[in-house]
Each structure stands twice: as structure tokens, then as C-alpha cells.
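K.L.:
Okay, predicted coordinates and the sequence, questions at the end:
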Amino acid sequence: MSEPLPYRKIIHIDMDAFYASVEQMDNPELRGKPIAVGGAENRGVVSAASYEARKFGVRSAISGFLAKKNCPELIFVRPRFDRYKEISKKIHKIFSDYTDLIEPLSLDEAYLDVTKNKKGNPSASLLAQEIRERIFNEVGLTASAGISVNKFVAKIASDYNKPNGQKTVSPDEVIAFLEQLPIQKFYGVGKVTAEKMFQLGIFTGMDLKLKPIEFLEKHFGKSGSFYYNVVRGIHNSEVKSNRITKSVAAEHTFDVNLSSEIFMIERLEKIAQELERRLKKYQISGKTITLKIKYSDFTQQTRSKSMPYFISDKSLILETVKELLYQEKMKDSVRLLGISLSNLNNEIKKTIVVQLKFDF
């Protein structure tokens, strides 16, 4: 079992309904109305939903059809990723006024290590409040924040007082906070894992804490030791300002389901071409090719193959993808195809950060 490091001060900033909020900010006619970004009514998947839409059960990753069924007044808006990136850069510029230890998770959320910060402010809670106020005043959007001694607890805490709120879990509150937490609220515990834990009599952090590490490793493999540690407040992962790209992918959802491999090959050629463009942009090659298939019933399948050498060329990628496509018979018509390349050749750089102990 690993021992905890001296206390750090970690802020997790999470923008509130980011894509939807940007659309409502840019178009006053959408304010106060239920909107979904992406997921056109007949096809596609919702990328983001406004809080007005969430009241009706509309959320990211559900189909546009189901979203409209849940909320007949729902307004669909086409995503504008260039605009979201533009806004995200402004937000990250604000972050950089406080610390250089910033780990982006996506366009709308990031970890900040403010143990030692540019403002010389010993209070991580006050810094989070100031950052949120600046985002609102300078960008026009609201953000929520979680503040604690490690990334795991800060991430959970940021969801507590959403939207436009924050929660601090100080060092002496961490254990009690985790013990009373419903197990499905633990970051990294998805629906399937939560169901398995319920069957094992684990409903809260306290239930999890009472299970010996051998029990957890038996039922959850390598994740068992992770669960054993985090429920005790042990999560020593550093805020990494230079996150290493682990995979590069391209995919497409079709307007009409595909049932013929010939038509799939045509689409895969275009997807491989887009993947090649992205690989060249980042000057990356990889060894492991994965074909992603989503069927009409929304079940998903992946097929992978690792090469003995690094590749980034469209023709080599497509040749392997064809092999994966014909590896086994399709079980149904296909609504989405994707190709990703992992096991990349980007250099891993390790940043060593000295953590000091301060009053929280």
C-alpha cells in the first residue's frame, strides 16, 4: 500500500454545460431554453445539453431521437468546435495567471496545482473563487470548482455545487467525505462497476473501505488496489502540465445505417485519410490500430491489431483496418465507424514536482 504524500492544493475547474452555454451566450434567443448541441433529431448523439434540457433527462451521449422524445421542445444546435476551442484558450490563459501546473482534461475542464502559486495566496479556496469570477467577468460563462488535497477528491467535489458553485474538502475532512459518498459518485466507477459493487454489498465509501485489498483485487483486478487506496484518501497522481497523447482517432456517424462491407470500406477510406491528416499535424506514428464499430442497436465493438513498426500512412492503416473489418461477420447494420492509432512514438517526459506542506 502506498503512503500519502504531503498535502497538495488541487483545484478542479469544470465549466457548466460548456458547449451549450457558449451557444446560449452567442445567441440570446437560445437563453433559458432547452438546447442540445449535436445529436440531430433523426440521427447522431448529443454532445452537450443545457441545464434547461437536463431537467427532462437530456444529457450527453444519448441519441438525438431519445433526447427529443424526452423533451419535445428541445432545440438542436450544430456544434462549433473552433468557437469552443477559442473560448477554452481564453479560460486557460486565466489559469496560467495563477500556476503553470495545469492539466487539461478536455476543452471545458482542467486540474490546477496551486500548492505554490503565482499570486502567493495560501488559500486554494479563495483562488478558485477568484478564477471563477474572472471567467464569468472576462469570458461570460460560469464554472464550478472542487478543491482538495488530490485530483481524485477535487474532481468529485467540483460536481457537488453545480452549476456556478464550488466545494472545498480540506485535509481533515477527506476521509469522512469519502466514507459517506455513494459509490456511484466515485470518479472512475461507471454504471457497470457500480452494479457489480452493489451485488457485493458495496454502496458507500465506508462499505468499500471495509473490504480487504485481497477481496477488491479478486473482484476488480488491478483496479482493486486503486479503490483500496482512494477511499483512504491516497491518490498521489501529480498534475501533469504536459499530458502525453495516448491515441489519435477519427470516426463518423452515418445518416443511414450501413449493412454492406463494401460501403463500409468507402467510408473507412475517408476516415483513414482524416486520421492520417491528424497524425501528420501532431507528427506522431503508432503501432496499434483499432477499428471501432457501433451497431444500429447502439452496442459497440472494437477490433485491434499491433504492428511490429510505427505507421502513420493512410494506405497502411487502411490495409490493416480492412483485415479487422473482415475478421468476423457483422452482427447488425452499422451506424458508426472509427479508427484509432495508439502505442504512439511520442516521447514520454516526466516532470518531477516537489510538493510542500502548507496550511490549507
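P.N.:
Structure's in. What do you need?
K.L.:
From now on I want contacts and neighbour counts done on CA atoms only, so please keep to that.
P.N.:
Will do.
K.L.:
which residues in the stretch 1-150 of the chain form strands?
P.N.:
Per DSSP state E, counting those that start in this stretch, the stretch 1-150 of the chain has strands spanning 10-15, 35-38, 46-49, 75-77, 102-106, 109-113, 143-148. These are given in chain order.
K.L.:
could you say what helices and strands the second one packs with?
P.N.:
It refers to strand 35-38. Contact analysis of strand 35-38 by 3 or more CA pairs under 8 Å, 6 or more residues apart in numbering; DSSP states H and E lists helix 18-26, strand 46-49, helix 51-54, strand 75-77 as its packing neighbours.
K.L.:
okay, those, which one's buried deepest?
P.N.:
The highest mean neighbour count among the helices and strands packed on strand 35-38, using mean count of other CA atoms under 10 Å, belongs to strand 46-49: a mean of 25.
K.L.:
Which elements pack onto that strand?
P.N.:
Judged by 3+ CA pairs under 8 Å, 6+ apart, the packing partners of strand 46-49 are helix 18-26, strand 35-38.
K.L.:
The longest one to strand 10-15, inter-axis angle?
P.N.:
Inter-element angle recorded for helix 18-26 and strand 10-15: 50 degrees (by axes from the mean of the first three to the mean of the last three CA atoms, to 10 degrees).
K.L.:
hang on, the earlier thing: reformat the strands of the stretch 1-150 of the chain as TSV; add distance to residue 194.
P.N.:
Conversion of the strands of the stretch 1-150 of the chain to TSV gives the following (distance: least, CA to CA, whole Å):
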stretch	distance to residue 194
strand 10-15	23
strand 35-38	28
strand 46-49	24
strand 75-77	32
strand 102-106	23
strand 109-113	24
strand 143-148	23
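K.L.:
let's bring in a second model and compare:
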Amino acid sequence: MADSNASATLLFSPTRLGDIALANRVVMAPLTRDRAIEGRVPTPLAIDYYTQRASAGLIIAEATQINPLGQGYLDTPGIYSAGQISGWKAVTDAVHAAGGKIVLQLWHVGRISHVSLLPEGEVPVAPSAIRANSKTFTANGMEDVSAPRALGLDEIPQLIADYRSAARNAIDAGFDGVEVHAANGYLIDQFLRDGSNHRTDAYGGSIEHRTRLLTEVVQAVADEIGAGRTGVRLSPVTPANDARDSDPQPLFERAVKRLDDIVGLAFIHVIEGATGGPRDNIAFDYAALRAKFHGPWIVNNGYDKAMATAALSTGQADAVAFGRPFIANPDLVARLRHDAPLAQFDQNTLYGGGARGYTDYPALDAHTAG
């Protein structure tokens, strides 16, 4: 039976994120699965994978590189070629036919890459030539990331143009919008943090300068496809991919305020605590961050139904993103609604491979749901 408690049913009530209408407030967070085929095209299996999960109020599709230098892991998809657009169009058409909504996460990994994954002769790019203490997934398994070079000031306009072009390509591929990935120690996040950004030009040094690339990328994307179809992901205190900053509270409060100045953004999506880990790894005032933004707010990291309901009922969030629970529970919305047990995913099939551990997790039996 459906929940009778009004606050509990809030999770399953409709809402809007900018121009995107959602049937419920359960968001599928982006999940890298490393299954793209030749040409960095999404696997045809992705059609089934995402359609199985179309009951989510919103699917944020896996991180997808905006250009060839943006790749940092084996077999991740892109959104810069005609073949990639076509491959994604088959996915979005199927999700929409199943009644779902789906946006694409736009990704540039920056220094979290390996030369074997990049065009011949290229090395990873970063705000500064500082190698990350991190590993990535290559054809040889997990390897240390390669040493990066610093992006030239004259290269930044093209980088921003690539984000704009990728956003347009995503809309052409049928996505309802995009999420700019500015979290988890990837390129935009590297520019934000003083642990990875030692620049002395207009993109480094002060908080105002370090938040400039984020602001310019999001503004360019919003100008291209509309602010109401543009979201942003942030992770203020995650240690993922050697992400470090000496004072994240004022940094991210300013970043959010600058995003708020781009009127009408669809959402900000915040990872609270360590990505996929402890929520209290570093003390941080998320309420102060929320107060800087007047648009929709998505929370993420370790939420269960009770926590999600509390966040929604107190106005802490407008929607709640669930990541790994969606891997083994394609019908996560129904399971949450009916307080049904959640299946556990197979760690060995998370990255790479075929249908096993990807599209073969069963939905809850209708009789069991009651």
C-alpha cells in the first residue's frame, strides 16, 4: 500500500527543477559504469539500463566527456561526435517512451586521467601542473594518474566553448537538460580548490578568481540551452580524487552565490560529505550554502527514505539523489514507496563488462510489493 503519512509521501510527489517537470522527487544520481563501445558511444545495453530506471523522477545519466581530452576512465561515453549523439538519442527516446525524464552530466576529468586514454601525444590538463594522488581505470586495471600540464590561458575560451557545444549536443540527443560536473576532484573542481589550483592569473589565487571558470562554464551552457535546463553538481568537502582546499566553507558559499546570480538555473546538486563515504568527514554548514541559492536543491550521499523525507519536509532539499541503490534496484522508487528490502549490487560487475550486473537485476515482484 502507498504511504498514508503526508510527509512520507512528499518523496513521491511531483515537483519542477527549472523547466523540467518531475513525477516524483527521487533522482537517480550519475553512475560511471565503463561500458561504452567503440567511438566512446554508449552501449546499446544502456537503452535497457536507463529505461528500467525510468520511474525515477529524474535520471542524471552517467558522466560523459565533452571532448577527447576530457576522458579519464576506460570505456566512458562522450557527447562530442555524431555517433555519440545518435547513441544517446536511442537512450533518451526509450526513457521518454517509458515516462521518464533524463539529463546528461557534462564531464571533463582534468588531471584524473592517464595518457593511454587520451589522443596520442596528449597528457592530462589541469589548472596547474600538479599530479593528483589518485588512480584511474585503464586497460591495465587501476593505474596511477599521469602527470598533467597546466592549461594555457589562451586554451580556456575553447574549453568553455566545448562545454557549450556538449550541452547543445545533449539537447540534440533528446536530453531534458544537463548537469555540469563541478564535483569530485575533476577539472572544474580542480580550478575551485587551492590544493590543485596554484595559478596566478584571472583563474587562480583568490576565491573570486578560482570560482571564475565554474561561473563562465555554467553561464555559457545556460546561454546555449536555457538556464532552466542547466544544473550543477558540487562536492564541497569530498576527498575524492585528491580534492583539497584549505577553507571550503567560504569558497563554496561564494561559488553558490555566483551560480545564484545566473537566474533560473534548474538545480544545484550537492554531495554532502565524502563521495560514497562518511557524511561527517569534515564539518561543513550546508544550510549556509543552501541559503545562498534561490533555486531547486538536490541532496546526495547516503540518504535513506527517512532521511530523504526529513530533508524534503524541512525544506533542506527539493529532491534527493540516490546513486548506488539504483544499480541493483531498477525499481528503487517502488521499493522506497513500499518499504521493501533493497537488493545489493555485485562489486565485481560495477565497471566494464556486459549485461551481467548491469541490466539483469530484477524488479520487485508486484505481489511482494503488496
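P.N.:
Thanks, I have the structure now. What you are looking at is a predicted structure, and each value in this text was computed from that prediction instead of being measured.
K.L.:
Just give the TM-score of the two.
P.N.:
The TM-score (TM-score structural alignment, normalised by the length of the first structure) is 0.27; 173 aligned residues with a CA RMSD of 7.3 Å.
K.L.:
can the helices and strands packed on strand 46-49 of the first structure go into TSV with extra columns for distance to residue 281 of the first structure?
P.N.:
Shown next, in TSV, are those (distance: least, CA to CA, whole Å):
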stretch	distance to residue 281 of the first structure
helix 18-26	25
strand 35-38	25
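K.L.:
Buried residues, stretch 215-228 of the first structure. List them.
P.N.:
The neighbour-count criterion (16 or more other CA atoms under 10 Å) identifies 216-217, 220, 224-228 as the buried residues of stretch 215-228 of the first structure.
K.L.:
Give the other helices and strands that the host helix or strand of residue 272 of the first structure contacts.
P.N.:
The secondary structure element spanning residue 272 of the first structure is helix 261-282 (assigned by DSSP states H and E). Counting by 3+ CA pairs under 8 Å, 6+ apart, the packing neighbours recorded for helix 261-282 of the first structure are strand 247-258, helix 314-325, strand 334-344.
K.L.:
I'd like to know which of those is closest to residue 157 of the first structure.
P.N.:
With CA to CA as the measure, strand 247-258 is the member of those nearest residue 157 of the first structure (28.5 Å).
K.L.:
Look up which helix or strand the residue lying closest to residue 90 of the second structure once chain neighbours are set aside falls in, please.
P.N.:
With sequence-adjacent residues excluded and distances taken as CA to CA, 6 or more residues apart in numbering, residue 90 of the second structure is closest to residue 47, at 6.6 Å. The secondary structure element spanning residue 47 of the second structure is helix 45-52 (assigned by DSSP H and E).
K.L.:
so what secondary structure elements neighbour that helix?
P.N.:
Counting contacts by 3+ CA pairs under 8 Å, 6+ apart, the secondary-structure elements packed against helix 45-52 of the second structure are helix 82-97.
K.L.:
Report the two of the buried residues of stretch 215-228 of the first structure separated the most.
P.N.:
The largest separation in these, counting by CA to CA, is between 220 and 228 at 10.7 Å.
K.L.:
before we move on, what SS does the nearest residue to residue 306 of the second structure once chain neighbours are set aside have?
P.N.:
Leaving aside its sequence neighbours, residue 306 of the second structure sits nearest to residue 8 (CA to CA, 6+ apart; 7.8 Å). With DSSP: H, G, I helix; E, B strand; the rest coil as the basis, residue 8 of the second structure sits in helix.
K.L.:
can you count the residues close to residue 8 of the second structure?
P.N.:
For residue 8 of the second structure, the neighbour count with other CA atoms under 10 Å is 19.
K.L.:
Hmm, it is touching residue 311, no?
P.N.:
No: counting by CA atoms under 8 Å, residue 8 of the second structure stays clear of residue 311, with 10.8 Å between them.
K.L.:
Report the buried residues of the strand or helix carrying residue 177 of the first structure.
P.N.:
With elements taken from DSSP H and E, the one containing residue 177 of the first structure is helix 174-180. For helix 174-180 of the first structure, a neighbour-count test (16+ other CA under 10 Å) marks 174-175, 177-179 as buried.
K.L.:
Quick one: these as JSON lines, columns for distance to residue 255 of the first structure too.
P.N.:
JSON lines is the format used below for the buried residues of helix 174-180 of the first structure (distance: CA to CA, whole Å):
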{"residue": "174", "distance to residue 255 of the first structure": "48"}
{"residue": "175", "distance to residue 255 of the first structure": "49"}
{"residue": "177", "distance to residue 255 of the first structure": "46"}
{"residue": "178", "distance to residue 255 of the first structure": "44"}
{"residue": "179", "distance to residue 255 of the first structure": "47"}
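K.L.:
what's the closest of those to residue 47 of the first structure?
P.N.:
Lowest distance from residue 47 of the first structure to the buried residues of helix 174-180 of the first structure (CA to CA) belongs to residue 178, with 30.0 Å.
K.L.:
tally of neighbours for the residue nearest to that closest one when sequence neighbours are not counted?
P.N.:
Nearest non-adjacent residue to residue 178 of the first structure, counting by CA to CA, 6+ apart: residue 205, 5.4 Å away. Taking other CA under 10 Å as the criterion, the count of residues near residue 205 of the first structure is 24.
K.L.:
who wins for proximity to residue 334 of the first structure among the helices and strands packed on strand 35-38 of the first structure?
P.N.:
strand 46-49 (18.4 Å).
K.L.:
wouldn't residue 150 of the second structure be in contact with residue 126 here?
P.N.:
Yes: distance between residue 150 of the second structure and residue 126: 5.0 Å, which falls inside the contact criterion (CA under 8 Å).
K.L.:
neighbour-wise, which of these two wins?
P.N.:
For residue 150 of the second structure and residue 126, the more surrounded residue by other CA under 10 Å is residue 126, and the numbers stand at 26 against 17.
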